[in-house]
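**Student:** A structural model of the following input is requested.
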Amino acid sequence: MAIQIPRGTQDILPSQVGTWELIENKAKEICHKYQYKEIRTPIFEHTELFHKSGETTDIVQKEMYSFKDRGDRDLTLRPEGTPAVVRSYVENKMYGDPNQPVKLFYNGPMFRYERPQAGRYRQFVQFGVEALGSQDPAIDAEVISLAMEVYQSLGLKHLKLVINSLGDKESRIAHREALIKHFKPRIHEFCADCQNRLEKNPLRILDCKKDRDHELMKSAPPIFEFFNEESKQYFDQVLAYLDALGIAYEVDPTLVRGLDYYNHTAFEIMSNAEGFGAITTLCGGGRYNGLVQEMGGPETPGMGFALSIERLIAALDAEGITLQTEAKVDCYVVALGDEAKIPAMVLLQQLRKAGYSADKDYLDRKMKAQLKAADRMKAKFVAILGEDEIKMNKVVVKNMENGEQVELSISNFISEFERLGR
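**Tutor:** Sure thing, here's the model as predicted:
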């Protein structure tokens, strides 16, 4: 029996990689404009790291790929990027960097054991941004603006930004007590997860998919009723910045991010494209003041987001957007006869060293078949080299667009080829 790919994973084939590269390069280019620097953290971390960042989350409780190594250490394949970035921030004392806030981005595979479905995999690629060290609401707006620009730069139009505030610590404590009081008398009517969350993190009950239609969900006290003045002013400022930047949004008091460390701003970017599917969220993020301290660092505010490349590609498909990723070959070298094989290989290497994309036939095909291969590869030029051409120190170069042919000298091929234009 042939070995098959593990469930919940996918092969990204050569024909698809160009799309991935274009998306990732575009996101990196935008991050560089915003002065965010790339950080690369290990694919596995100590399991404790993720427990510190979200003990009551579904990710920690149900979805992590955890294992013991040969030294009996508990390790976990990273299910998300933020905890590892914050761990590195603390461990490498980035809070001492004179340039504050520290603005970082990451891109790489994440792992969650969940039921695979359209756009959701057990191994997936996450692109994320973290800004650490500023309590300014302008950073919240900047992070949201950056996320929106990534999607818009790729041509997506059916986007909806949904935003909420979870308030500061004081507001959340007051809201927590109200939620416990609200749900406790009838908590037995909810799923086992919600019953476990009641005392630990009742806010997570509002994010439950199983019990979302329960009548107590609709009547649950909203967080904004418990905002102190500071929380109100902070959220108002974030919205004012978004208004000034011309970024449309919808305030949703029921929006709750699925990770324990969020406070103040929380947001999601969704796709409104027809046929996109039931799960419309493309990107999620928010502010996480307190996570750095939890990791052993000084009191440091943070703001960030993470997006799935797989879901971004699904959104492009839903809107019928095809990214132009196919790279043309600048010159395809055709060798005719045994005597031309080595000179053709030398010519090919000269082209590549001069910065051209070039290829040749490796199957000893006839000239007609080689020209067909060049056409399939969308070669701009074909350089034909046979025994007669070698004797005359000539290379026949054909423009594949208009069919025109010229003869160039073998000894000065690159300098003469330059004149034909890339």
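**Student:** From here on, just use CA atoms for contacts and neighbour counts.
**Tutor:** OK.
**Student:** Next, the contact list for Ala138, please.
**Tutor:** 237-238, 241 (CA atoms under 8 Å, 6 or more residues apart in numbering).
**Student:** again, only using 10 Å
**Tutor:** Ala138 makes contacts with 144, 237-242, as judged by CA atoms under 10 Å, 6 or more residues apart in numbering.
**Student:** nearest to Asp193, of these?
**Tutor:** Within these, the smallest distance to Asp193 is 30.9 Å, found for Ile144 (CA to CA).
**Student:** The closest one and Tyr332, how far apart?
**Tutor:** 45 Å (CA to CA, to the nearest Å).
**Student:** Excluding chain neighbours, what is closest to Val143?
**Tutor:** Distances taken as CA to CA, 6 or more residues apart in numbering put Gly304 closest to Val143, at 6.4 Å, once the chain neighbours are dropped.
**Student:** neighbours of Ser415, just the number please.
**Tutor:** Ser415 has 12 neighbouring residues, counting by other CA atoms under 10 Å.
**Student:** related to what we said a few turns ago, name the nearest of the contacts of Ala138 relative to Gln350.
**Tutor:** Closest to Gln350, out of all of those and judged by CA to CA, is Ile144, at 46.6 Å.
**Student:** so how far is Glu229 from that closest one?
**Tutor:** 23 Å.
**Student:** now the other sequence, so there's something to compare against:
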Amino acid sequence: MKYYSTNRQSPDMSFKEAVVKGLPQDKGLFFPEHVPALPAAFFEALPDMTLPEIAFEVLQPYTAPDITPEALKHICAEVFTFPIPLVKVEEDIYSLELFHGPTCAFKDVGARFMSRCLQAFAEPEKPVTVLVATSGDTGSAVANGFLGVENIEVVILYPEGGVSEIQEMQFTTLGQNIHAVAVAGTFDDCQHLVKQAFSDPVLTKEMQLSSANSINVARWLPQMVYYFHAWGQWRKHQPQAHADAVTFAVPSGNFGNLAAGVLARQMGLPVKFFIAATNLNKIVPAYLESGQYTPAPSVATIANAMDVGSPNNFPRIQETFGQAYEALTQVIKGYWTEDGPIKSTILEVQQNQGYLLDPHGAIGYMALKKELPDLKTAGIFLETAHPAKFKQTIDAILETDLPLPEQLQVFLHRKKQVSSIRNEFSELASLLQEQHRLHTAS
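**Tutor:** Okay, the predicted model is just below:
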């Protein structure tokens, strides 16, 4: 498989080259040259397939020939070691729980897959610096996935004061090859600094940079797997339903997750609709209404992982639909809400259904409640993070003391190790050069 840039000003690259490079020089996004269609037999077998089996079948066309079938099977078996249950919340509404991994967030899947790929590709004489921006869960997932991996240094940029305390502890207390950098700015500022680094000729000549944001194909593509898995589990619940009578509501910030879902549909997954479910950062829902795509400064909300005013991955969604606005809007619907309704929904669902939502999953649930009567399908919303990652918010809403899962408790009493920079590229460049010098000298 070859990958081209969505801006079409950079040369095509192999899977290995695209993973190591992370971002094309023209600041586009890598996209597969073709989208393979899966056979009918795959969908017939899907309800009874394991997660590693699904992952192998879905990802093999995208990783060949750079990863052998034997190596890919081994990677999938290492990555998909935790359950991803589909839980019925109420009639025709299901939650896909993506928070049972080591950092309690959906990004564990992509981060673990990418770390194995990059480890396989890294050359001893060419250490790789993984540069990533996070609004919360990406940082912890990437830190966990890459911790202790030889020949790879990880630098995580995050907005100072812009992530929850537990999220921050998960990636600032690890040490080893994980370096946390607090930026005096927003998540969008962090993303912009990352893009500047990848297009800077001095940095790219001095060091081998890669990204672990969902802009990287090895982070993005494996997220397709749980859509196939969810559909298979839904068919077990609803064997008599029409195969495509399901809608996915996807809490969306950078839109990598939704981009993976629509690519899965392009491969043949029988999904009728997707809902781009957002908070006050409603750039994509506004685009779906007007046809005008207008990034804006991000707004802080209690669903902080979605506080993104310029979603990096949305061009991939447009590319999947051949840049055809009408085709895109026939499949993707938009929804957005404010903090107040999120809080009341978390309380009501806990009281009435006995199910605890996190702020992001709550937006997905609300989107289904609003749209399903018109769409006339069943609905699956993605629970992207464990509610305890937002303990302060949940405790205030429910007037409780939510216990932390074991995966989160281990970080509470560790010392933070953080560098701080202003929102200035020169400061980031100096920090990266110093980290690279220390690593190559050791």
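**Student:** Any chance you could compute the TM-score here?
**Tutor:** The TM-score (TM-score structural alignment, normalised by the length of structure 1) is 0.27; 184 aligned residues with a CA RMSD of 7.2 Å.
**Student:** which ones are touching the residue nearest to Val143 of structure 1?
**Tutor:** 82, 103-105, 128-132, 139-140, 142-144, 147, 266-267, 284-288.
**Student:** Restricted to strands, list those.
**Tutor:** Residues of the contacts of Gly304 of structure 1 located in strands (DSSP state E): 103-105, 128-132, 266-267, 284-287.
**Student:** okay if I get those as JSON lines plus neighbour count?
**Tutor:** Formatted as JSON lines, those follow (neighbours: other CA atoms under 10 Å):
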{"residue": "Lys103", "neighbour count": "22"}
{"residue": "Leu104", "neighbour count": "21"}
{"residue": "Phe105", "neighbour count": "25"}
{"residue": "Gly128", "neighbour count": "26"}
{"residue": "Val129", "neighbour count": "27"}
{"residue": "Glu130", "neighbour count": "26"}
{"residue": "Ala131", "neighbour count": "23"}
{"residue": "Leu132", "neighbour count": "25"}
{"residue": "Ala266", "neighbour count": "25"}
{"residue": "Phe267", "neighbour count": "26"}
{"residue": "Gly284", "neighbour count": "23"}
{"residue": "Gly285", "neighbour count": "27"}
{"residue": "Gly286", "neighbour count": "28"}
{"residue": "Arg287", "neighbour count": "27"}
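**Student:** Please report how far the closest residue to Phe56 of structure 2 other than its chain neighbours lies from Val20 of structure 2.
**Tutor:** Distances taken as CA to CA, 6+ apart put Lys73 closest to Phe56 of structure 2, at 6.0 Å, once the chain neighbours are dropped. As judged by CA to CA, Lys73 of structure 2 and Val20 of structure 2 stand 21 Å apart.
**Student:** hmm, back to that, Ile144 and Tyr332 of structure 1 - which one has more neighbours?
**Tutor:** Shown here are Ile144 of structure 1 and Tyr332; by other CA under 10 Å, Tyr332 has more neighbours (28 against 24).
**Student:** hey, where'd the helices end up in the stretch 51-200 of structure 1?
**Tutor:** 58, 82-91, 137-153, 169-183, 192-200 (DSSP state H, counting those that start in this stretch).
**Student:** Take the ones you listed and lay them out in a markdown table including distance to Ser308 of structure 1.
**Tutor:** Putting the helices of the stretch 51-200 of structure 1 into a markdown table (distance: least, CA to CA, whole Å) gives the following:
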| stretch | distance to Ser308 of structure 1 |
| --- | --- |
| helix 58 | 18 |
| helix 82-91 | 14 |
| helix 137-153 | 11 |
| helix 169-183 | 29 |
| helix 192-200 | 26 |
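**Student:** Can you say which of these is nearest to Val395 of structure 1?
**Tutor:** helix 137-153 (42.8 Å).
**Student:** Next, the distance between the ends of stretch 180-196 of structure 2.
**Tutor:** Terminal-residue distance, stretch 180-196 of structure 2 (CA to CA): 18 Å.
**Student:** distance of the closest residue to Gln208 of structure 2 other than its chain neighbours from Gln435 of structure 2?
**Tutor:** Here the nearest residue to Gln208 of structure 2 in space, its sequence neighbours aside, is Val128; by CA to CA, 6+ apart that works out to 5.1 Å. Look at Val128 of structure 2 and Gln435 of structure 2: by CA to CA, they are 11 Å apart.
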